[in-house]
Structures are given as structure tokens and as C-alpha cells.
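Student: just to be clear, the model below is a prediction. Sequence and coordinates:
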Amino acid sequence: MDLILFDVDGTLVDSRAFIVGAMTATFHDAGLPAPPRDDILGIVGLSLPLAIAALTTPAQQPLVDGLVEGYKTHYQRLRVEMQDGEPLYQGAVEAIEALARRDDVLLGIATGKSMRGLDHILATHGLRHHFVTLNTADNAPSKPHPAMVFNALRETGVEAGRTVLIGDSSYDMQMARAAGIRGIGVSWGFQPAQALHDDGAAVVIDRFAELEDALAALLGWPQAIVEKTP
């Protein structure tokens, strides 16, 4: 049995408008200059307190807890205003459904989002039933700590050598390496492809349509796919 773990922001969903908008409004509310857009997107993948701490100066560190709460409020506001929620990247549904049909694959999530945020995305897009293990900032230390992966391995009983993480950030690739699994980077996310290569991605793909072939090459899948009975 193989386990395929997905990051969420920048990998499955394009949440940059929500993240940048919420972070900018949060800093403005606190009377602080908003961090540059690239800096904001560069910390996506970390748990929220660490992400905001990384965007503040040493003198602003006492404000981090308040900024965290402000960010949550603004993110929820944007979800109400943008009723369709964070959009999935093109091909995400098809890739997930193709993998879910295999009888030799389990799917999971490893994200810096909260469980509440993850539940909202999976429910909005009707994807919850495809995933057997959900690991978030609520039940594990922030990436790049490998605890999310270790939790998933323990829950599923799959070996590290048969597990692959799909992600868009250097934090994802660092977490994969620390956990002793392989990582596939995606170029459509929030960090440049070279950063993913530099942090140990086995391969970086440009489209979801390339994912199954990349997994087959890493995991030694045969050409013929054995699918679950509908």
C-alpha cells in the first residue's frame, strides 16, 4: 500500500488572494506597514503563529498573538465575501479522483492550516471522503517538523519508503526529507521551482496531469492500473 500526502495552500487550492488580503488588513489594523506580497506568500506552509512571527520585526514580536487573531477574523470575512471559497487548481479534482480509484493507494493531507480551515475547503469542494488521514497545525508542530508525516504513517500503517508528499514550498520538501519520505514539488504554487529542487524535491511537476506518472516513476507502479471497483 502507498500513501500520497497533499499540502493544501498553493498545492490543491489557490488561496493567495485570501492570504495576502487577510494579512495586509491585519497589519493595517495594528497600525503596521503590510509586508510585501512575496514575503507573505513565502511563509505559507508554516503554522500561523510562526508565519506571522516571521513577518514581524523583533520589536513587533509582542504583537504576534493579536495579529494571529486578527488574521483569523479577516480570513473568515473574506470567505464570506468570496462565497465560492478558495478555488482548486485546474486538474486537482481529476488527479485526486484518479488516485482514489486505485486499490493500492491511500490519500492524506499535511497542511499548516487549522482543522477548521481544512474542513471548510474539503467540504466546499466535496473532497473529504477521499482522504483517510488529516494532519494540520492543530495536531502537530509546524512544518518543516516531520510530525505531520509521522502521524500519517502511524494512522495508516504505510511505510515511509512507500509514502510521497506533494507540495509547493520548501517547508514541504524539508518536512519530507526529515521524515524519510520523498517529495514531489509543484511549480504552480507560492514558491519558485528552484527552491523546491534545492530542498530535495525528487521531481517538480508543472501540471496535475503529470502527477500520476511522477508517482509511478518514484514508487515503481506498473503501467496497468488496478482500480477499485465502482
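Tutor: Great, that's in hand.
Student: going forward, measure contacts and count neighbours with C-alpha atoms only.
Tutor: Fine.
Student: so what's the gap between the lengthiest helix in the chain and the chain middle?
Tutor: Of all segments of type helix in the chain, defined using DSSP state H, the longest is helix 64-81. Mean-position distance between helix 64-81 and its chain equals 19 Å (C-alpha atoms, centre = their mean, to the nearest Å).
Student: what about versus this one:
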Amino acid sequence: MTAPLRLIIFDVDGTLVDSQGDIVAAMTHAFERADHPAPDHAAVLGIVGLSLDVAIPRLAPQLPETTHAVIVQSYKDAYMGLRAQSGVETSSPLYPHARDTLEALHAVPDNLLGVATGKSMRGLDKFLDGHGLRHLFVTRQVSDHHPSKPHPSMIETALAEIGVAPENAVMIGDTSFDMEMARAAGVPGIGVSWGYHTPEALGAARMILSDFRDLPGALDQLWG
């Protein structure tokens, strides 16, 4: 009997790469451009994973929509500028053992890898090309085409594109938004402890990993 195809979906920021330096710097710049005090480091990391049009109002609910729009655009410009200045590998370094683990998972014939991220397609393309990872991912879901996490649209679309049932898919992420999105889509979620939300916030996760190298074993455990 042929084994079913399995879809392993990854978040990006806080899961595959540590981009918090540029995220916080770009957010600080964007708020300063809007002549408004910047949120603190913890607050900024707390919204990573949300689409910007949802994240900015959470950070500054008292500001009008027109100012939110200015902050969103200023953030995008500042983030792209910082990344261009230092290069993707420096700006958003991969977490330890991420590349080797991705390559090992990709080498298994029944595994298919995907991405579900709050990044734009432009931002995701820059990340994948900068790290030489584009060939690994067969489906790439971004904020341009979906409601913000934790809405299940990204996962549901990935499943439909690949033709994989929810029970044969998994979402890997570092935030409560990732785990809630997985639950809403009927897909198990595996949380990681090295990202931007605390393990205690990942209540919807089936399990939580502290080392990237543990992921293959966790998937074997999940799928028997």
C-alpha cells in the first residue's frame, strides 16, 4: 500500500529565521515617522505573524486608520531597506540546524514542504532566494492573498493545492497565531520554543520542540 503524501507547513519569522532585530528596528522607525511613540520590544514580538494591517492596529488602537496605513507602509520600506543593507543571511539568519533539517525532510519522497507566513510574497521571495531555499517548498502562502492568521485560509489553500487531507498535514510555528490557525484548519500544530511567543502561549500545540533536530522524530511520533 502506498504511503500518503504528507504536507509539512512552516511559519518563517521566529520559526525558520530570527529576524527580530530588523522587525523591531523597522517598527520603531515606522512609528517615529508617524510621530508616535514606538511600542516596546515585547509588544512588537507579540504581533509577529499577524498581517501588518491587523498587527499595527493592535499595537496602536487609539490611532486613526489613516495613521495605521502610514505606519504599515513605513514599516515595509524600512524593513526592505534594512535587509538590502545587510543581506538576507545577516538580516534574517536561519536558526541552528534549520537548513539541515529542511533538507532531510525534503529528501523523504512522501514529504512535501510548504510555507504559511505573514510576510508578503515579495518578502518571502527575498527570504527564500537569499538563503537558497526556494526549491524546498511546493506551496507558499502569504499575507497578500489571505486573511491574517489565525484564520485558516493559508492552510486550507495549501491543502487544496497539494491535495493532502488535514490529518496528513502539520503546521510548525512559534506563535499562538500559528497554533490557532492549525486548529481552525483541523491540522495538528507543532510549536517551537526558540521563537517569539513563550511556550506557555502555545496552548493549541500538539507538542513543543526545543531543538530543530527533534522535528523528524516528532513527525514520526505524530503520524505513527
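Tutor: Thanks, I have it. Being a predicted model, the structure only gives us computed values, none of them experimental.
Student: now the longest helix of structure 1 on structure 2. Mean distance?
Tutor: Once superposed with structure 2, the aligned residues differ from helix 64-81 of structure 1 by a mean of 0.8 Å; criterion: mean C-alpha distance after the TM-score superposition for structure 1.
Student: which part of structure 2 matches that helix?
Tutor: Helix 64-81 of structure 1 lines up with residues 68-85 of structure 2 when matched by TM-score structural alignment.
Student: how about that stretch: buried residues?
Tutor: For stretch 68-85 of structure 2, a neighbour-count test (16 or more other C-alpha atoms under 10 Å) marks 68-69, 71-72, 74-76, 78-80, 82-83 as buried.
Student: with distance to residue 162 of structure 2 as new columns, can those be given to me in CSV?
Tutor: Supplementary listing: the buried residues of stretch 68-85 of structure 2 in CSV, determined by distance: C-alpha to C-alpha, whole Å:
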residue, distance to residue 162 of structure 2
68, 36
69, 35
71, 36
72, 32
74, 35
75, 33
76, 30
78, 35
79, 32
80, 31
82, 34
83, 31
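Student: can you map out the strands along structure 2?
Tutor: Per DSSP state E, structure 2 carries strands over the ranges 6-10, 111-116, 137-141, 169-173, 189-192, 207-209.
Student: counterpart of residue 33 of structure 2 in structure 1?
Tutor: Correspondence of residue 33 of structure 2 to structure 1, assessed by TM-score structural alignment: residue 29.
Student: count the neighbours of that match for me.
Tutor: Close neighbours of residue 29 of structure 1, defined as other C-alpha atoms under 10 Å, add up to 14.
Student: one more: residue 124 of structure 1?
Tutor: Applying other C-alpha under 10 Å, we find 15 residues neighbouring residue 124 of structure 1.
Student: and it, what pairs with it in structure 2?
Tutor: Under the pairing rule here (TM-score structural alignment), the equivalent of residue 124 of structure 1 within structure 2 is residue 130.
Student: now the closest residue to its match other than its chain neighbours: how far from residue 16 of structure 2?
Tutor: When the adjacent residues along the chain are set aside, residue 130 of structure 2 lies closest to residue 88, with 5.3 Å between them (C-alpha to C-alpha, 6 or more residues apart in numbering). Computed as C-alpha to C-alpha, to the nearest Å, the residue 88 of structure 2 to residue 16 of structure 2 distance reads 13 Å.
Student: and these two? Which one has more around it.
Tutor: Counting neighbours by other C-alpha under 10 Å for residue 88 of structure 2 and for residue 16 shows that residue 16 has the greater number, 25 against 20.
Student: map the more buried one onto structure 1.
Tutor: Checking TM-score structural alignment: residue 16 of structure 2 goes with residue 12.
Student: same thing with residue 215 of structure 2?
Tutor: Residue 215 of structure 2 maps onto residue 211 in structure 1, by TM-score structural alignment.
Student: tell me how far the residue nearest to residue 189 of structure 1 when sequence neighbours are not counted lies from residue 93 of structure 1.
Tutor: In this structure, residue 189 of structure 1 finds its nearest non-sequential neighbour in residue 10, 4.1 Å apart by C-alpha to C-alpha, 6+ apart. When distance is defined by C-alpha to C-alpha, residue 10 of structure 1 is 15 Å away from residue 93 of structure 1.
Student: before we move on, what about residue 195 of structure 1?
Tutor: Counting by C-alpha to C-alpha, the gap between residue 195 of structure 1 and residue 93 of structure 1 amounts to 26 Å.
Student: again, but for residue 49 of structure 1
Tutor: Residue 49 of structure 1 sits 30 Å away from residue 93 of structure 1 when distances are taken as C-alpha to C-alpha.
Student: ok, and what's touching stretch 127-138 of structure 1?
Tutor: Judged by C-alpha atoms under 8 Å, 6 or more residues apart in numbering, the contacts made with stretch 127-138 of structure 1 from elsewhere in the structure are 47, 96-97, 100, 106-115, 118-119, 122, 148-149, 151-152, 155-156.
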